[in-house]
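Participant: Have a look at this fold, sequence not included:
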């Protein structure tokens, strides 16, 4: 059991989903994990912007600091995946989501929307993209059948 890092706390979490859970259960677990991940991620972004970081730098910090924690939360709590085998594909999904988020953030900022409101507006789209991409990477078929 790791003593430090993203796996330290997650190794103590015992909310492992069943391999046979329904799509509805998976969606609820994903949303619960998403609330936690979003709160932490937006909190990082908020603190970075208030501390004087440029919005794009704050977004980088938000994604980098959250990636390993989010992987463990999704793997263990939502999709019943053990180990780190899917981490590279998960990071790839994360980078794709980041790129789309960064572009959309830039467009909103160019329209005069403030950085805190702009990222808040983008959150629902980031959540949907995350469900589609991360669910696929973690082996969840969106028609209710696991791989």
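Facilitator: That came in fine, so what should we check first? Note that the structure is a prediction, hence the values are computed from the model and not measured. Numbering: from 1, shown residues only.
Participant: from here on, contacts and neighbour counts on C-alpha atoms
Facilitator: OK.
Participant: what about the strands in the protein?
Facilitator: Using DSSP state E, no strands are assigned anywhere in the chain.
Participant: any idea which helix is longest in it?
Facilitator: Identified as the longest helix of the chain according to DSSP state H is helix 23-50.
Participant: List the buried residues in that one.
Facilitator: 23, 26-27, 29-34, 37-38, 40-42, 44-46, 48-49 (16 or more other CA atoms under 10 Å).
Participant: Tell me how many other residues crowd residue 85.
Facilitator: Close neighbours of residue 85, defined as other CA atoms under 10 Å, add up to 10.
Participant: residues contacting it?
Facilitator: Neighbour list for residue 85: empty [criterion: CA atoms under 8 Å, 6 or more residues apart in numbering].
Participant: how close does it get to residue 44?
Facilitator: Residue 85 is 27 Å from residue 44, where distance means CA to CA, to the nearest Å.
Participant: what's the burial count for the residue lying closest to residue 139 once chain neighbours are set aside?
Facilitator: Distances taken as CA to CA, 6 or more residues apart in numbering place residue 147 nearest to residue 139, at 5.5 Å, with adjacent residues excluded. When neighbours are counted by other CA under 10 Å, residue 147 registers 8.
Participant: next, the one to line up against it:
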């Protein structure tokens, strides 16, 4: 098994963990009685920081905070791409849930490549095989 293949597997595992953490953070705010906007904002901020640490540390071997601006910029482009593709699929009559499910592989590939070659470029070789 190559180092790059292992890195991709770690990326997928981190993605699953990140999804669970983001939902748990959002749910915690809701269960504590926070207004919806606070729950979404709080869950997003905590999820963003958690994702940076999990992808950076577990997948790419770097959690240097100097990479946070690139991570934020990349996440903004990922969000924009997601919205653009969802809108495009809706023009063909696809519903939002089916569209998002269909886009998951595309967004995962874009996410991996963006983090590998933009956010954590030069850091990836530091991950143990």
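Facilitator: Alright, I've got the coordinates. None of these values were measured; they are calculated from a predicted model.
Participant: quick revisit: tell me if I'm right that the residue nearest to residue 139 of structure 1 and residue 137 touch.
Facilitator: No - in this structure residue 147 of structure 1 lies outside contact range of residue 137 using CA atoms under 8 Å: 10.4 Å.
Participant: Please identify the residue in structure 1 that aligns with residue 121 of structure 2.
Facilitator: Aligned against structure 1 by TM-score structural alignment, residue 121 of structure 2 finds its counterpart in residue 139.
Participant: Then residue 97 of structure 2?
Facilitator: Match for residue 97 of structure 2 (TM-score structural alignment): residue 116.
Participant: Now its match. Nearest residue, chain neighbours left out?
Facilitator: Going by CA to CA, 6+ apart, residue 116 of structure 1 has residue 46 as its nearest residue, at 7.0 Å.
Participant: Look up how far residue 6 of structure 1 lies from the one you found.
Facilitator: 21 Å.
Participant: got a list of what the match of residue 121 of structure 2 touches?
Facilitator: 79, 146-147 are the contacts of residue 139 of structure 1 under CA under 8 Å, 6+ apart.
Participant: dump the residue contacts of the aligned partner of residue 111 of structure 2 in structure 1.
Facilitator: With TM-score structural alignment defining the correspondence, residue 111 of structure 2 maps onto residue 130 in structure 1. Contact partners of residue 130 of structure 1, counting by CA under 8 Å, 6+ apart, are 93-94, 97.
Participant: list the ones among the residues you listed that structure 2 also has?
Facilitator: Of the contacts of residue 130 of structure 1, the ones still in contact in structure 2 (both residues aligned by TM-score structural alignment, their matches' CA atoms under 8 Å) are residue 97.
Participant: Among the contacts of residue 130 of structure 1, name the ones in helices.
Facilitator: 93-94, 97.
Participant: Including neighbour count and distance to residue 57 of structure 1, could those residues go into TSV?
Facilitator: Formatted as TSV, these follow (neighbours: other CA atoms under 10 Å; distance: CA to CA, whole Å):
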residue	neighbour count	distance to residue 57 of structure 1
93	20	19
94	21	16
97	19	16
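Participant: Sounds good, over and out.
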